[in-house]
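Peer 1: Sequence and predicted structure are below.
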Amino acid sequence: MNKPFYINLQEHFITVSIGVALYPEHGRQIDSLNIHAEQALAEAKQLGGNTIRLYSHKASPLLNSSINLDRDLRQAIKNKELIVYYQPKISLTSKKVYGFEALIRWNHPVRGLIAPDTFLPFAEESSLISEIGYFVLLETCKQIKSWINHGFPDISVSVNIVAQQIHRGRLLTDLKEALELYNIDGHHLELEITESSLIDHSKNVEKLLEQIKKENISISLDDFGTGYSSLAYLTRYPFDTLKIDRAFVNKIGDHKDEAIITAMIAMGKAMGMNIVAEGVETIEQVNFLKHQGCDILQGFYFSKPLNALESTEFLKQHKLIAV
């Protein structure tokens, strides 16, 4: 397994990490054994990978925080501690709220509000990410229905999708169920997919995205420009939107970075895509992106992520935005 292999002349390596939990020493229930095996696997990965670890009741200090986080996160799903926040996206054409991006938060009973960067990496190492992803879909569709009932029928909300959701085989079913449950059309939803989630260039992924498009759901290439195969992805997959990463937006003012953004926008426009820029925080960034023909802006210049009530109030109070 240590030998390199090649795809399109690029060298790749695979490592194998294994976590083991034994019956009955480490548990008598399947759920308990799974949790303990996942904890052993996490330790194997944190030790550098390419190794095997047997679960121990005396966990390594390296894993103490992650074990607690994993345990608490499982309880959070049961106890409905997860909350979806919505960050507004502003259309430069209509000068109105185009829609929102759905962002998960964890209202921990002891630690308070926890940002996704803290707990999602742990969820992605287990089956929890699928449960969380489905929860976000349901909450988002529920909120869209609420906005429609409040007189905002054209709102679109983007939801982040990770590799595990793409490859486990239930994403299309989950989408259909969520839309049907709240009786809303697919055009209200957009899926944001990062380049790293598309490393598997299989025909199955292409087929899945085409099926999703048939449900009238839009697809966005998130964090564009941060990976190694951005251009290849643009032509291979049926993207409607190109989202410029905040890492580039933050450097507006630097001639070279501005040239890169200009090229990104021109390329996306030439391919018939909508262009979204995230992480917009200053009027200088707004003016530059507007001048270059960017379609939609998102960032703290307009608003922080808002809870359901706050986002509804934002819609009511910002029917026209000065940009």
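Peer 2: Happy to help now that I have it. What you are looking at is a predicted structure, and each value in this text was computed from that prediction instead of being measured.

Peer 1: Please make it C-alpha for all contacts and neighbour counts, starting now.
Peer 2: Fine.

Peer 1: Quickly find the element holding residue 228.
Peer 2: Of the helices and strands defined by DSSP states H and E, none includes residue 228.

Peer 1: how much space is there between it and residue 241?
Peer 2: Residue 228 sits 19 Å away from residue 241, going by CA to CA, to the nearest Å.

Peer 1: quick one: which of these two has more around it?
Peer 2: Higher neighbour count among residue 228 and residue 241: residue 241, with 24 against 12, using other CA atoms under 10 Å.

Peer 1: then this one, side by side with the first:
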Amino acid sequence: MAESTGLVINLTESLLVQVVNDIRRGVIALEPGFNLNLNISYAHLADGSFDTFIDTRAPVFAAQGITLVFEITERENIDLSDAIARKITHIKNSGTLIALDDFGTVFSNLAFIANLRPDSIKIDRMFIRQISQDVATPLIDCVIDMAKRMNILTTAEGVEYDYQVDYLKNNQIDCLQGYFFSRPLSFNDFIVFLNKHAV
């Protein structure tokens, strides 16, 4: 509903303002290059105000030492037009990274990689669930291998069990995400979690 009415743009802007305000409170020290991932809908990407949104927000996060990452999902019907290609270039020129979310859920994967030129791909939890202690999962191995050959980072979504962690680490996945590590947290709870697990 938010996307169809255009409210998603205001919601995204409001969310980023809250994030910046929380960080500026000074209650957390983030390492330089800390990645903040944000889902960007196609409705927002295609909107005429998107370039201004980038030019306004990217410098704010850069000044805080935070790397902004836009997650674009394959599940949306994205028109890979010249206009979108230009916006992707604008995103990258701003220092913002691009992650292709829900990778492997539709049939346009290679076209998305070629046109969106993602810095990372997030392998959908549907594939991670196929990892078991008894059965090999060569499809995931192929995705990881392809990404490494293209210098694209990989993230496994929906990691819940220790044997999934072991399998993915053994197959050189770059990042792991899921309930095995934590459920979604409020900002204050995230501070506690981050401080507890600081290296």
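Peer 2: Yep, that arrived. Note that this is a predicted model, so its numbers are computed, not measured.

Peer 1: Need the TM-score between these chains.
Peer 2: The TM-score (TM-score structural alignment, normalised by the length of the second structure) is 0.90; 197 aligned residues with a CA RMSD of 2.1 Å.

Peer 1: The aligned residue in the first structure for residue 36 of the second structure in helix, strand or coil?
Peer 2: The alignment partner of residue 36 of the second structure in the first structure, by TM-score structural alignment, is residue 157. Three-state assignment for residue 157 of the first structure (DSSP: H, G, I helix; E, B strand; the rest coil): strand.

Peer 1: burial measure for residue 157 of the first structure, as a count.
Peer 2: Look at residue 157 of the first structure: counted by other CA under 10 Å, it has 24 neighbours.

Peer 1: ok, average deviation of the lengthiest helix in the second structure from the first structure?
Peer 2: Longest helix in the second structure by number of residues, with DSSP state H as the criterion: helix 7-24. In the superposition against the first structure, helix 7-24 of the second structure averages 2.3 Å from its aligned positions (mean CA distance after the TM-score superposition for the first structure).

Peer 1: in that helix, what's buried?
Peer 2: For helix 7-24 of the second structure, the neighbour count (16 or more other CA atoms under 10 Å) marks 8, 9, 12 as buried.

Peer 1: What's residue 235 of the first structure aligned with over in the second structure?
Peer 2: If you follow residue 235 of the first structure across to the second structure using TM-score structural alignment, you land on residue 114.

Peer 1: Point to the residue nearest the middle of the first structure.
Peer 2: Central residue of the first structure (CA atoms, centre = their mean): residue 160, 2.7 Å from the mean position.

Peer 1: Could you find the closest non-adjacent residue to that one?
Peer 2: Nearest-residue entry for residue 160 of the first structure: residue 192, 4.7 Å, with adjacent residues in sequence omitted and distances by CA to CA, 6 or more residues apart in numbering.

Peer 1: The one you found: neighbour count?
Peer 2: Residue 192 of the first structure: 23 neighbours (other CA under 10 Å).

Peer 1: Show me what it lines up with in the second structure.
Peer 2: So, by TM-score structural alignment, residue 192 of the first structure is matched to residue 71.

Peer 1: what does residue 139 of the first structure give?
Peer 2: Match for residue 139 of the first structure (TM-score structural alignment): residue 18.

Peer 1: cool, and residue 317 of the first structure?
Peer 2: Following TM-score structural alignment, the counterpart assigned to residue 317 of the first structure within the second structure is residue 196.

Peer 1: and its match, how many neighbours?
Peer 2: For residue 196 of the second structure, the count of nearby residues is 9 (other CA under 10 Å).

Peer 1: so how far is residue 47 of the second structure from it?
Peer 2: With distances taken as CA to CA, residue 196 of the second structure is found 41 Å from residue 47 of the second structure.

Peer 1: For the match of residue 235 of the first structure, what is the enclosing helix or strand?
Peer 2: Using DSSP H and E, residue 114 of the second structure sits in helix 109-116.

Peer 1: Can you list the buried residues in that helix?
Peer 2: Residues of helix 109-116 of the second structure classed as buried: 112, 113, 116 (neighbour count, 16+ other CA under 10 Å).

Peer 1: Please name the residues that touch the second one.
Peer 2: With contact set as CA atoms under 8 Å, 6 or more residues apart in numbering, residue 113 of the second structure has these partners: residue 100.

Peer 1: can we see that at 6 Å?
Peer 2: Listed by CA atoms under 6 Å, 6 or more residues apart in numbering, the contact set of residue 113 of the second structure is empty.

Peer 1: Which position in the first structure pairs with residue 89 of the second structure?
Peer 2: With TM-score structural alignment as the criterion, residue 89 of the second structure lines up with residue 210 in the first structure.

Peer 1: just to revisit the earlier point, wait, the match of residue 192 of the first structure touches residue 99, no?
Peer 2: Yes: when contacts are counted by CA atoms under 6 Å, residue 71 of the second structure is listed as touching residue 99 (4.6 Å).

Peer 1: Burial check on residue 140 of the second structure, number of neighbours?
Peer 2: Each residue near residue 140 of the second structure was counted by other CA under 10 Å, and the total is 20.

Peer 1: And it? What does it align with in the first structure?
Peer 2: Here residue 140 of the second structure is matched to residue 261 in the first structure, going by TM-score structural alignment.

Peer 1: State the helix or strand in which its match lies.
Peer 2: Assigned by DSSP H and E, residue 261 of the first structure belongs to helix 255-270.

Peer 1: next one: that helix to chain centre, how far?
Peer 2: 23 Å (CA atoms, centre = their mean, to the nearest Å).

Peer 1: Kindly report the same for stretch 85-95 of the second structure.
Peer 2: 16 Å.

Peer 1: go on, stretch 16-32 of the second structure?
Peer 2: Centroid separation for stretch 16-32 of the second structure versus its chain: 19 Å, with CA atoms, centre = their mean.

Peer 1: now stretch 105-114 of the second structure
Peer 2: Offset of stretch 105-114 of the second structure from its chain centre (CA atoms, centre = their mean): 16 Å.

Peer 1: okay, and the lengthiest strand in the first structure goes to which residues in the second structure?
Peer 2: For the first structure, the strand with the greatest residue count under DSSP state E is strand 97-108. Under TM-score structural alignment, there is no match for strand 97-108 of the first structure anywhere in the second structure.
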